[in-house]
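Visitor: sequence below, structure please.
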Amino acid sequence: MMAADPQAQSSFITRLPYDIRAAIYKELWPSWTPRQHVVWHLNPAADETKSHLHREPCISRFQPHDELQDEIEALRQEKQVPFGEPLNDPAYRQRLESCWMNHWKCGERLDKELGKEMNVFYNTSIGGCWCDDKPKRDRDTYLPMLLSCKFISEDCLRFLYSTTTFVFTDMLALQSFVGHCQPPHASTPYKHLNPVIPEAFRKYALNFEVSLFLDFQLHLMCSVLDEDWTDYNEMFKFLQGEDALEPVSSTDPHNPFDFHWLHLDSFENLQSVKIWVAGRREGGMFSAVRLGLPINKVGVDSLTKSLSTVQKSNLIVLSTHLDDEIEPEDGYVQGTGDDAGAQIWKRGTGDRFHPGPRLTVALSDGPIETSETRVLHLD
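Guide: Here you go, the predicted model:
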């Protein structure tokens, strides 16, 4: 007769309910916070062995409206600057162009901790590893607990993944964690990205959030249109000094606006997915590629229809700009948010404030462009 597993007979497991065990785990990890950014530290020399995932605490909260635009409007009124005239404020200008988008507070927290500006990059996963620049802290006891026994290891994974809201602010980190719909082209930096896709993430995660630039679909090789391939090829030629490989675009490209590439159907316990689409393009290597159809021109009927084709779309809260024919001007769009579909929050037709041309490399050096008409930054 096989002896009973002593691990499964532990009083810690048999006598304490999960809620009590979870409270104990929380005390073991004082640096744990319930909201965590996930970024991909891409080695500048494209050394796969030195690229890795990294986490940073998130100090922002998801809000469907744009708090930053509201603050700058209050500043404009205070300074009595007419619409159409430049508004000069270095701090707010830097926040408008932050690669952290609606998580600009998190970017400022990191800059303060590192003692240098990390916002000069166009993407939160570009710029190499900053881990060695961070203040040294006592190491948490994650690994000892995860290695203690099979049951406690699984218990700890359940606690960590179910109580953490994972926040992604760039497509590089997002696709490293959830995977690709179509593998990246061999001429892009994405070729060095090997998705990790933690099993516990899909098994236990309840919530995650995604912030996207207006041109997010350009990062999805499954959605490349044939007529756009010329622009891609020119971009790759500029990066590599030679023509790209054969086009990866399909005769039947995937619809990027159904968010199928998030693989929501692979999650077992997911409760919410909150998506923010910015009013400007990312820039960087994709700036020369035509955007084609931005999300604000899709139309709410087509958008809701696209979302309805995806499993678990009712978990999605989407904050984006939409066409002026869609009401209300700001707020949840009528007819969305029922049990069968995603909730869509409209942030007008665009933004009234955009970062003007930089005078130097620093994000703070330049004006804030103002406009009474709400527009998108498509350049």
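Visitor: all contacts plus neighbour counts: C-alpha atoms, from now on.
Guide: OK.
Visitor: state the distance from D111 to E56.
Guide: 12 Å (Cα to Cα, to the nearest Å).
Visitor: again but with Q240, I slipped
Guide: From Q240 to E56 the distance is 32 Å (Cα to Cα).
Visitor: more neighbours, those two?
Guide: E56 (16 against 12; other Cα atoms under 10 Å).
Visitor: alongside the first, I'd like the structure of this one:
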Amino acid sequence: MSSQSSQPSRSARPLPPFDPGDPLGIDDLLDPEDLAVRDTVRDWSARRVLPEIADWYERGEVPVRELARELGALGALGMPLEGYGCAGSSAVQYGLACLELEAADSGIRSLVSVQGSLAMYAIHRFGSEEQKQRWLPGMAAGEIIGCFGLTEPDHGSDPAGMRTHAKRDGSDWVLSGRKMWITNGSVAGVAVVWAQTDEGIRGFAVPTGSPGFSAPLIKHKWSLRASVTSELVLDEVRLPADAVLPGATGLKGPLSCLTHARYGIVWGAMGAARASFEAALEYAKTREQFDRPIGGFQLTQAKLADKAVELHKGILLAHHLGVRMDAGRLRPEQVSFGKLNNVREAIEICRTARTILGANGISLEYPVMRHATNLESVLTYEGTVEMHQLVLGKALTGLDAFRG
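Guide: I've put the predicted structure just below:
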């Protein structure tokens, strides 16, 4: 067979143009359904959130119930879950949705993550069929908002030490305790609350109208201002026996929920980073100093190049983890890898973008400082930097550094 071919070699084919918005050609990894999901959420965010978000952030108020119903109509609540009105989307599609939502604001992505990846996921995976039928269809539609009560005032990174407890009283359960930093708490119709029992840590689906339950709003935040954050107070809340989630005993239940939510953060953080990077890139091409655009100076180009590398590496990492999740091969340690890297790099991208915008970088006319302050919360919740470092350290060495 001749080594010569009448067909042009692959190397001789014309290359596609370089796309500054997708310099690595990551879109080539996405199928048409992935792109359709991404574009639908992107269009909704541009139409519904971006025109209002600076005002919501400045006022510290957001129309959560209205947005939840709209997100439910999009199919964005409980996306990867099957049945009960949920979309049954792939993990990659859910990740793309998180990226686009957080490109608008971390608070909007948090609304979706807590609703779907924590509250709905807990009921879907660990709840009884009756609990699933009672709660999930309304939650998928955004008619019922859920929250997830694990963190306490004195127990964040070490949930095993939680003080919230539930005791049996005849056939009932009686819950007492406090939970802190709870997204959606003050607007929720159901709270998934984790508590110590004589049988170990158990989860409960708590109707928020139950006597003894209250969810005071946490105010005076400088981060995630376009998000409802609350304390949950349970003062001898009496629940029937069927309120307990039958499929979970011990910490594995809530921790598996956190793994699911952390996966969304791996994608979402890159949305905040992308929005900030794009704002800085556009600014650098139009802002003039010394008689030319600042994007023409070497130092500015170095900043843009370095942060483009980290941004798109982070998106590639998120996609890789999504493919593994869809294949049933994603380990919690790998999610820690993604959360640790992507949130940390996203903050640095935002900070560098702020320097390119100069004084304008602190203005709400641009998204950069809003994303940077939001990411300070994202860096802490669902596991701090230090906790994910120790998760990876244990996985790498086989030695547990959590307890001395």
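Visitor: TM-score of the superposition?
Guide: Comparison of the two superposed chains (TM-score structural alignment, normalised by the length of the first structure) gives a TM-score of 0.25, and 158 aligned residues with a Cα RMSD of 6.8 Å.
Visitor: so what sits against both of D111 and E56 of the first structure?
Guide: Common neighbours of D111 of the first structure and E56, using Cα atoms under 8 Å, 6 or more residues apart in numbering, do not exist here.
Visitor: T183 of the second structure against C147, yeah?
Guide: Yes - T183 of the second structure is in contact with C147 according to Cα atoms under 8 Å; the separation is 6.3 Å.
Visitor: show me which of those two is the more surrounded one.
Guide: Neighbour count, other Cα under 10 Å: between T183 of the second structure and C147, C147 has more, with 31 against 26.
Visitor: which residue packs closest to that one, ignoring adjacent ones?
Guide: A191 (4.8 Å; Cα to Cα, 6 or more residues apart in numbering).
Visitor: which helices and strands sit right next to the host helix or strand of that neighbour?
Guide: Per DSSP states H and E, A191 of the second structure falls inside strand 190-197. Other helices and strands packing on strand 190-197 of the second structure, by 3 or more Cα pairs under 8 Å, 6 or more residues apart in numbering; DSSP states H and E, are strand 146-149, strand 165-169, strand 200-207.
Visitor: so which of these is the most packed in?
Guide: strand 146-149 (a mean of 29; mean count of other Cα atoms under 10 Å).
Visitor: would JSON lines of the helices and strands packed on strand 190-197 of the second structure with distance to M139 of the second structure be doable?
Guide: Shown next, in JSON lines, are these (distance: least, Cα to Cα, whole Å):
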{"stretch": "strand 146-149", "distance to M139 of the second structure": "7"}
{"stretch": "strand 165-169", "distance to M139 of the second structure": "25"}
{"stretch": "strand 200-207", "distance to M139 of the second structure": "13"}
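Visitor: out of those strands, which is closest to V37 of the second structure?
Guide: Comparison of these against V37 of the second structure by Cα to Cα identifies strand 146-149 as nearest, at 23.4 Å.
Visitor: can you name every helix or strand that that closest one contacts?
Guide: strand 172-183, strand 190-197.
Visitor: out of those strands, nearest to V244 of the second structure?
Guide: Nearest of these (Cα to Cα): strand 172-183, 8.4 Å.
Visitor: measure how that closest one sits relative to strand 190-197, angle-wise.
Guide: Angle, strand 172-183 of the second structure to strand 190-197, by axes from the mean of the first three to the mean of the last three Cα atoms, to 10 degrees: 120 degrees.
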